[in-house]
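**Q** Please find the sequence and the predicted model below.
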Amino acid sequence: MIMTNSLSSTLKLSAIGLSLLVVSGCAAQGGEQQSWMDKTDSDVAEARSMANEALGTANSAQRDAQAALKMARENRQAMDRMFQKSMQK
């Protein structure tokens, strides 16, 4: 009976110790996850900033391309007029 009590006490202490290890491991992992999430939030903010900058650059490039297309069309019309004049002579 003494051996049974000793074994029972050892098992109880082992279970308590194991529970403490699991709880402390979960707490440590929770802290790591929070740290990772904090980094993720700053990465998201940085990515959003870069995306906004890229959007501004793309909009500027589109305006430049539209202006160049307009100039090309105007030049073509002028060349067509010059060709028509030369054909009439």
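**A** Perfect, thanks for sending it. Numbers count the residues shown, from 1 in each chain.
**Q** make it CA atoms for all contacts and neighbour counts henceforth
**A** Will do.
**Q** can you tell me how far residue 56 sits from residue 72?
**A** Residue 56 sits 24 Å away from residue 72, going by C-alpha to C-alpha, to the nearest Å.
**Q** same question, residue 22
**A** Applying C-alpha to C-alpha to residue 22 and residue 72 gives a distance of 72 Å.
**Q** Also residue 57?
**A** 22 Å.
**Q** now do residue 45
**A** From residue 45 to residue 72 the distance is 40 Å (C-alpha to C-alpha).
**Q** got it, and residue 26?
**A** Taking C-alpha to C-alpha, one finds residue 26 at 66 Å from residue 72.
**Q** and here's the other structure:
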Amino acid sequence: MANSFSSALKLSAVGAAMLVMAGCAAQGGEEQSKWDQMDSDVAEARSMSSEALNTANQAQQTAQSALQMARENRQAMDRMFQQSMQK
């Protein structure tokens, strides 16, 4: 009877240990899933910031081009004004 009780107790301990390990493994899987989602979010944020940087660079180039055109137009207007004043 004592041997049977000892075996049952050992079996219960092994079963409890397996349940704890299974619970830890499941929780580890959930944690990994959270980390995977975070990695995905970081990658998406990097992609969006890269697109924003490209858009900002294009806007800066457009603004510089417009400024150059405005300067050229101003010079042409100044020349035309000078020519009209000489006549």
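**A** In hand now; what should we look at? It should be emphasised that the depicted structure is a prediction, and the values quoted were computed from it without experimental measurement.
**Q** residues in structure 2 aligned with stretch 68-84 of structure 1?
**A** Counting by TM-score structural alignment, stretch 68-84 of structure 1 pairs with residues 66-82 of structure 2.
**Q** Relative to the whole chain's centre, how far out is that stretch?
**A** 45 Å (C-alpha atoms, centre = their mean, to the nearest Å).
**Q** same thing with stretch 64-84 of structure 2?
**A** 45 Å.
**Q** Comparing that stretch with structure 1, how large is the average distance?
**A** Once fitted to structure 1, stretch 64-84 of structure 2 is off its aligned match by 0.6 Å on average (mean C-alpha distance after the TM-score superposition for structure 1).
**Q** and what of stretch 23-33 of structure 2?
**A** Stretch 23-33 of structure 2 sits 3.5 Å off on average (mean C-alpha distance after the TM-score superposition for structure 1).
**Q** Remind me which helix or strand the residue positioned nearest the centre of structure 2 belongs to.
**A** Nearest to the mean C-alpha position of structure 2, by C-alpha atoms, centre = their mean, lies residue 45 at 2.0 Å. Assessed by DSSP states H and E, residue 45 of structure 2 sits inside helix 2-86.
**Q** Show me what that helix is packed up against.
**A** Applying 3 or more C-alpha pairs under 8 Å, 6 or more residues apart in numbering; DSSP states H and E, one finds that helix 2-86 of structure 2 makes contact with no other helix or strand.
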